[in-house]
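Peer 1: Here is a sequence with its predicted model. Questions after.
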Amino acid sequence: MTLPARPRRHATAADLLAIPEAERFHEIIDGDLVPKATPSWSHGRAQARMTARVSDPYDRPPGRRGPGGWWFVTEVEIALEPNQIYRPDIAGWRRERLAAPPTELPVRARPDWVCEVLSPSNASNDTVKKLRTYHRSQVPHTWILDPLHETLTILRWTEGGYLLVAAGGRGDRVRGEPFEAIELDVSELFGDEDEAGEPEKDDT
């Protein structure tokens, strides 16, 4: 006699939060508790560069220096569905939708923009599984940074699926919605020091 298979138990927010904070670099993807890849130098560099580029003009109330109007965070748990709790590499919310930083964990407010930085070991999670959830949750803008191939892909939500609105590689400059006020040098996102000037002279 064959016994019926036990129903699969999906991981929950409680399972995720039970992991000590210092060790909690995990996501719940399709009900499975999945560790995030250990960031490489190129991954961490791309994440830091992109965060700096969008935060400087946008992460403040509107009407001050730069366009403003956004909140940004890195590596914060966001619950989009009961079995989908992610830690996007960077996430942003329009301040007109989110008047103050949320205090709950995981965050329940749907972001207006996410940026995922790919790692070879889990790229399919970011480009397939998580992208499907972002679409179901109607995240308006999703960007994908690929340090291996040094590319930036910019996607816009539409009812039928995400629409590719811009893409660039090394040597390209891109203005991508919703941050059209800034021009991004794709090479600089992956570590080129294009802003470096001439070495200082030693007058001694």
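Peer 2: Thanks, I have the structure now.

Peer 1: CA only for contacts and neighbour counts going forward, please
Peer 2: OK.

Peer 1: mind listing what residue 77 touches?
Peer 2: Residues near residue 77 by Cα atoms under 8 Å, 6 or more residues apart in numbering: 27, 85, 86, 87, 88, 105, 106, 107.

Peer 1: Between all of these, which two are separated the most?
Peer 2: Spatially, the most separated pair among those is 88 and 105, at 14.3 Å (Cα to Cα).

Peer 1: Compare these two (neighbour count), which wins?
Peer 2: More neighbours sit around residue 88 than around the other of residue 88 and residue 105, counting by other Cα atoms under 10 Å; the figures are 21 against 12.

Peer 1: ok, the residue nearest to the spatial centre of the chain to residue 153 distance?
Peer 2: The residue lying closest to the centre of the chain (Cα atoms, centre = their mean) is residue 115, at 2.8 Å. In this structure, residue 115 and residue 153 are separated by 10 Å, where distance is defined by Cα to Cα, to the nearest Å.

Peer 1: what touches both of the two?
Peer 2: With contacts defined as Cα under 8 Å, 6+ apart, the residues adjacent to both residue 115 and residue 153 are 143, 144, 145.

Peer 1: Touching the strand or helix carrying the second one from outside, list them.
Peer 2: Using DSSP states H and E, residue 144 maps to strand 141-146. Strand 141-146 is touched from outside by 46, 112-119, 134, 151-157, 177-178, with contacts defined as Cα under 8 Å, 6+ apart.

Peer 1: As a check, name the ranges of all helices in the chain.
Peer 2: In order along the chain, the chain carries the following helices (DSSP state H): 13-17, 41-58, 123-124, 130-136, 186-189.

Peer 1: Run the angle between the second one and strand 141-146 for me.
Peer 2: What that stands for is helix 41-58. On the basis of axes from the mean of the first three to the mean of the last three Cα atoms, to 10 degrees, helix 41-58 is oriented at 150 degrees to strand 141-146.

Peer 1: also this one, for the comparison:
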Amino acid sequence: MGNGDRKPATYADLEGVPPTKVGELIEGALVISPRPASRHTRAATKLGAWLDGAFDLGRNGPGGWLVLDAPELRFPHPGDALVPDVAAWRRERMPELPDVPFFLLAPDWVCEVVSDVTRTWDRGPKMRVYAREGVEWLWFIDPLAEGLEIHRLRDGQWRLFGVHLGSGTVDAEPFDAVPLNLGRLWSR
């Protein structure tokens, strides 16, 4: 069988992914990745903690967001079940956390912490799916290069909104109400 003859993966295929791996369905393909490495996990954890206080709980910040680490997102298009490193919904769209195993409502913001293993999927097929589903903001964090890249969806296309490198403090849309100390994301 050629590649064009291959059947798309299904949600049932995800059930066979070992718990030591991360399984996603991206544009009909089953993608299995290793669990994130320590610097990847650290950056996502620190980012989630910063977002949780100021933007989810409203401590020393505006609140108004529901923030989750590694939620499973299932979109109506057949064959898409994505797991971003961090995602957030504006409270006016998701007032409280539903008791569900996965989310059908696309987030307003997602962050992918890129690695050599995930870079091609994050910057290609997953980016297309997020655009198709109307996710407004997409961040890429690269803990090895110590960089943050911000994209915003406009007229169905991603537009590069900002690039920040190093350990400085930045105002990072859409969370610019509270400065983000990038150095905390890279700390060891």
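Peer 2: Everything's here; your move. In this text the structure is predicted, and so the values were computed from the model without any measurement.

Peer 1: Give me the TM-score for this pair.
Peer 2: Once superposed, chain against chain, the TM-score is 0.89 (TM-score structural alignment, normalised by the length of the second structure); 187 aligned residues with a Cα RMSD of 2.3 Å.

Peer 1: are any of the contacts of strand 141-146 of the first structure buried, and which?
Peer 2: Among the contacts of strand 141-146 of the first structure, those classed as buried by neighbour count (16 or more other Cα atoms under 10 Å) are 46, 112-119, 134, 151-157, 177.

Peer 1: Please flag which of the residues you listed sit within strands.
Peer 2: The strands in this structure, assigned by DSSP state E, contain 113, 114, 115, 116, 117, 151, 152, 153, 154, 155, 156, 157 from those.

Peer 1: What separation is there between the closest residue to the third one other than its chain neighbours and residue 30 of the first structure?
Peer 2: Right, the one you point to is residue 115 of the first structure. The shortest distance from residue 115 of the first structure to any residue that is not its chain neighbour, by Cα to Cα, 6 or more residues apart in numbering, is 4.6 Å, and that residue is residue 143. Using Cα to Cα, we find residue 143 of the first structure at a distance of 21 Å from residue 30 of the first structure.

Peer 1: again with residue 141 of the first structure
Peer 2: Residue 141 of the first structure is 21 Å from residue 30 of the first structure, by Cα to Cα.

Peer 1: With neighbour numbers in mind, choose between those two.
Peer 2: Set side by side, residue 141 of the first structure and residue 30 show more neighbours around residue 141, with 23 against 18, by other Cα under 10 Å.

Peer 1: Show me what that one aligns to in the second structure.
Peer 2: Residue mapping for residue 141 of the first structure onto the second structure gives residue 137, with TM-score structural alignment as the criterion.

Peer 1: ok, now residue 42 of the first structure?
Peer 2: In the superposition onto the second structure, residue 42 of the first structure corresponds to residue 39 when matched by TM-score structural alignment.

Peer 1: wait, that match sits on residue 143?
Peer 2: Yes. Here residue 39 of the second structure lies in contact with residue 143, judged by Cα atoms under 8 Å, at a distance of 6.3 Å.

Peer 1: between those two, what contacts are shared?
Peer 2: residue 186.

Peer 1: Of those two, which one has the most company?
Peer 2: With other Cα under 10 Å as the criterion, residue 39 of the second structure and residue 143 differ in neighbour count, and residue 143 comes out ahead with 23 against 18.

Peer 1: tell me, how many neighbours does the residue nearest to residue 43 of the second structure when sequence neighbours are not counted end up with?
Peer 2: Closest residue to residue 43 of the second structure in three dimensions, ignoring its sequence neighbours and counting by Cα to Cα, 6+ apart: residue 185, at 4.4 Å. Residue 185 of the second structure has 26 neighbouring residues, counting by other Cα under 10 Å.

Peer 1: Just list the residues touching residue 185 of the second structure, thanks.
Peer 2: Going by Cα under 8 Å, 6+ apart, residue 185 of the second structure touches 42, 43, 44, 46, 47, 143.

Peer 1: in stretch 31-47 of the second structure, what's buried?
Peer 2: 31, 32, 36, 39, 40, 41, 42, 43, 44, 45, 46, 47.

Peer 1: Any chance of those in JSON lines with distance to residue 179 of the second structure as columns?
Peer 2: Written out in JSON lines, the entries for the buried residues of stretch 31-47 of the second structure read as follows (distance: Cα to Cα, whole Å):
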{"residue": "31", "distance to residue 179 of the second structure": "35"}
{"residue": "32", "distance to residue 179 of the second structure": "35"}
{"residue": "36", "distance to residue 179 of the second structure": "26"}
{"residue": "39", "distance to residue 179 of the second structure": "22"}
{"residue": "40", "distance to residue 179 of the second structure": "21"}
{"residue": "41", "distance to residue 179 of the second structure": "21"}
{"residue": "42", "distance to residue 179 of the second structure": "19"}
{"residue": "43", "distance to residue 179 of the second structure": "16"}
{"residue": "44", "distance to residue 179 of the second structure": "17"}
{"residue": "45", "distance to residue 179 of the second structure": "17"}
{"residue": "46", "distance to residue 179 of the second structure": "14"}
{"residue": "47", "distance to residue 179 of the second structure": "12"}
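
Peer 1: Fine, thanks again, bye for now.
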